[in-house]
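Chemist: Next one to model:
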Amino acid sequence: MSTGGTAVARALVDNGVSSVFALLGNQTVSTAEGLHERGVDVVSARHEYNAAVMADTYGRLTGKPGVALTVAGPGATNALTGVAQAYTAASPMVCVSAVLEEDAPTEALHGVDDPQFLETAFEPATKWSTQVHTPERIPVAINRGFEIATSGRPGPVFIGVEDAVLMNDVDISDGAFDWDRQTTIGPDPDGVADALAPLSETNRRALYVGKGVSRAFAWDGVIEIAESLGCPVICPRHYPDSFPNDHELFAGTVGMSDHPAAVTALEGADAVLSIGVRPSSHEATVLGDRAGTDTAFVYLHAGSKEYAQTPTAAVVGGRLDESIDTARRVFEQETRGTAGDYLDAVHRRNERVDRDTAAYLADVKDQTPIHPLLVMARLREVAPDDVIVTGDAGAAGGAWPNDVFEYRTPNTFQHSRLYDSMGFPVPAGNAAKLVDPDRAVVNLIGDGGFLMCNMELATAVATDTDAVTVVMNDAKYGMIWNYQRASGHSEVATDIPAVNIAAMAEAFGVRGIRVEEPDDVKSALESALAAEEHVVVDIVTDPAAEYVSRKIW
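Modeler: Modelled structure (predicted):
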């Protein structure tokens, strides 16, 4: 005999789990014990939201579901924000939580009046949400959850297991753990080829490449398609790393702020091939708004049938990697080149932005407080091409790395958007380092966001991971403060008391570097990247610095 928690551990291991992110309670200790006995690394977070962020990041970087483990009630609801974030990021994830018994009394410990409230709460933010109240359903639910999380458009699932089942001895037959995996059927190659006809019928075409390409790990095929067509490539604003930014065909991003070259490419295109973007999504709406009224849109995406936000020539769902491979083979025979005047117009816009950004940097590189553009420029100079950058809501981890950082390797910008919760980078960076210890990881965050997740420095120490956390410390909730000023609102509740974040890091046993002079930025970043320990670089920055997208674009 063994506990239900041990059965959960066995089912997770059967699904290939090697790491679980958790904040334990009485209800989950037997699960953690079962995982530990089976060689699984149980990583203790300091908040359940952070455990969910780590599971989300693990899923983005590996393609395998990251697993978060929580107790019932506040443990699960604390994780809900991270789960919703994984949903918008199309990240495979399994959140396993204790839940109360079906006939629990009102106001029970970790409960509200409805014992099913966690299943209901997670349902809109997951691909599947369920509660398990009998031992025999444990392996079935977990096996099904892993399959759902990774099929079609990836995403999170929630599996609640009754606390009494987790904590007490249960008798589950070995046969209950067997599972016949479903075979995912790819799209019909002839159907994909027919759908691509609008791209072959014009010499003014563009690609719109979204996060689905990263989730399918299929960027090499997309690069080949772009090069066969010789056409500009645009990415959604929040996923600029879906295509190499240093490629000559990259034309920037659209959404919230639009790169001029990207707008030129979309406005001048007769046909746009959208790859890895949900046709029903906000990102599809942005595409339709920026392109011409007569543009033919063709979507290749990983999900099932969806109603598109734009008038479409064709929508192809199913396995995205197979659709991309078919498209690659179709277009490698392409003989029609992209129109020279169209490409030249896109390139001229790119060159103008590059010149103006360089001039802007020259104007501000010596100012104090330090200008964020200088931080971004120096980071790009010293970081390796495949550096993983984690970003946050707000200016420091969102607007600045979206505007000007050059992502030379796909799937290297892991951030909280579009759900846009604060406090994402430090736990995300911890997970990234656990996935790939030899790779450079830089967490970009403001002081406001850092004060929401600084407790995960303790996790960095416990796991001996050596990411670099760069804090743009401007004593403000800077993005909102600037909005207040620009829109004529009172400057209320956006000041942050001055905090020496480098000293705070030292209190966690983490090396802290305080940077107040612009000439010290590069050496501080170089030193932090070279260290074999987690380093916090606390940079005193200008809260009033104007974004490149507003000043230049």
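Chemist: CA only for contacts and neighbour counts going forward, please
Modeler: Will do.
Chemist: Do a quick rundown of the helices in the stretch 1-150 of the chain.
Modeler: For the stretch 1-150 of the chain, applying DSSP state H, counting those that start in this stretch gives helices covering 4-14, 29-37, 48-62, 74-88, 117-122, 137-150.
Chemist: cool, the stretch 351-500 of the chain as well?
Modeler: 372-382, 400-404, 425-435, 447-453, 456-463, 478-487.
Chemist: In space, what's closest to residue 316 - neighbours in sequence excluded?
Modeler: Closest residue to residue 316 apart from its sequence neighbours, by C-alpha to C-alpha, 6 or more residues apart in numbering: residue 300 at 4.9 Å.
Chemist: residue contacts, the one you found?
Modeler: Neighbouring residues of residue 300 by C-alpha atoms under 8 Å, 6 or more residues apart in numbering: 273-277, 315-317, 320, 323-324.
Chemist: Narrow these to those in helices?
Modeler: Taking DSSP state H, the ones among those that sit in helices are 320, 323-324.
Chemist: can you give me the strands in the stretch 151-300 of the chain?
Modeler: For the stretch 151-300 of the chain, the strands defined by DSSP state E, counting those that start in this stretch cover 156-162, 169-170, 205-209, 233-236, 250-254, 271-275, 296-300.
Chemist: Proceed likewise with the subsequent sequence, for comparison:
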Amino acid sequence: TSLERAAAVIRKADRPVVLAGAGVIRSGASDELRRFAEGLGIPVAHTLMGKGSMPWTSPMSLLTIGVLPGDYDLAGFNESDLVICVGFDFVEYDPRSWNPRGDRRIVHVDSLPAEISVHYVPEVEVTGEIAESLRLLRERIGKPRESAWAQRTRGQILKRLQSDVDARAEDRLKPQRIMWELRDILTPDDLLISDVGAHKLWLGRFFRTIKPNTVVISNGLSAMGIALPGGIAAKLADPDRRVVTVSGDGGFLMSVHELETAKREKTATVNLVLRDGGLGSIRWKQMARFGRTEGTEFGNPDLVALAAAFGIRGLRVERPSDLNSVVTEALESTGPIVVDVPVDYGDNPFLAPGT
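Modeler: From the prediction side, this is the model:
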């Protein structure tokens, strides 16, 4: 059977790694994925849309992969000899990025058959309910493997992230610092919704996720402006849950009119707006490719005053040391609130692999 063949391939691999996608969360298979990984000593890297499928605190967690096309080396994929794709969709992380030669051995575990391409040809497909497939595979593989490689890789990832946060200047609000501190401010059950822009890449890498269904990131089509209306919808669906949205100023202004909806519907969301006066991601990519920018800068209204014009309270972070206290104050609000957070995207080039 496909289960027996998949189990045999995984047993023979020296350094298998799991690539977990959004399907793990949507199918409710996160707990079984953790048992599979920790029980067998197989590390897990998750996509941006798969954040929360594996808690970052697990010794088998390699955190997020797919922030940029070539960052598979950060999660040890360059050293692995087998990729076990679980609940994974092409739109989450193009296989051309992590399997450019098309020669990686792949086991596909999903509720749907694999979508085949030159860069994604599974050796074995296990099609069925994801959690049950993982349980049956775990039973058939049986013996856990020695996990020194996984521990070393995880240690390198955490060291790199922590050193990047620690090295940020105290007088500038860097996105690494913002995303790292947000994890310390929010509870494991709070819902974080990300808009699309440069901040999404930093959030994907530096916001450490503990539980499934606690981070929503628009990827694939990557629709700018999703965070504010998405936060309203989330609060209407689950009024007792704290909801925080993170937008760039570009994405926020694309749907700022929805502040009227938030006011009218009394949806108590905290809307963080990372303000840099431009389209940070596009600016960075234009500089990298052309050495100049075009059409990426714009002026902002006073975001606190703009919120007030909608009858909504606004707060502003003035210094890095204010972030914790201002966001904590915002979370106590009984209505929607806008938090203006100036951000310095000067480190965007360092997101690229090898920098």
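Chemist: sorry, back to before: just so I know, which of the helices of the stretch 1-150 of the first structure lies nearest residue 499 of the first structure?
Modeler: Counting by C-alpha to C-alpha, residue 499 of the first structure lies closest to helix 48-62 out of the helices of the stretch 1-150 of the first structure; the figure is 22.3 Å.
Chemist: thinking again about what came up before, could I get the helices of the stretch 351-500 of the first structure in a markdown table, plus columns for distance to residue 251 of the first structure and mean neighbour count?
Modeler: Listed next are these as a markdown table, based on distance: least, C-alpha to C-alpha, whole Å; neighbours: other C-alpha atoms under 10 Å:
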| stretch | distance to residue 251 of the first structure | mean neighbour count |
| --- | --- | --- |
| helix 372-382 | 19 | 19 |
| helix 400-404 | 13 | 22 |
| helix 425-435 | 27 | 28 |
| helix 447-453 | 30 | 21 |
| helix 456-463 | 36 | 20 |
| helix 478-487 | 26 | 15 |
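Chemist: Can you convert the ones you listed into TSV and add a column each for distance to residue 243 of the first structure?
Modeler: TSV is the format used below for those (distance: least, C-alpha to C-alpha, whole Å):
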stretch	distance to residue 243 of the first structure
helix 372-382	17
helix 400-404	13
helix 425-435	20
helix 447-453	27
helix 456-463	30
helix 478-487	27
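Chemist: which residue lines up with residue 201 of the second structure in the first structure?
Modeler: Aligned counterpart of residue 201 of the second structure in the first structure: residue 399 (TM-score structural alignment).
Chemist: Its match against residue 547, yeah?
Modeler: Yes: if you go by C-alpha atoms under 8 Å, residue 399 of the first structure and residue 547 touch, sitting 7.2 Å apart.
Chemist: Between these two, tell me which one has more neighbours.
Modeler: residue 399 (21 against 16; other C-alpha atoms under 10 Å).
Chemist: returning to that earlier point: the residue nearest to residue 316 of the first structure maps to what in the second structure?
Modeler: Under TM-score structural alignment, residue 300 of the first structure pairs with residue 109 in the second structure.
Chemist: Now do the same contact list for the counterpart of residue 480 of the first structure in the second structure.
Modeler: Here residue 480 of the first structure is matched to residue 282 in the second structure, going by TM-score structural alignment. Contact partners of residue 282 of the second structure, counting by C-alpha under 8 Å, 6+ apart, are residue 296.
Chemist: how about the strands in the stretch 451-553 of the first structure?
Modeler: 468-473, 511-515, 535-540.
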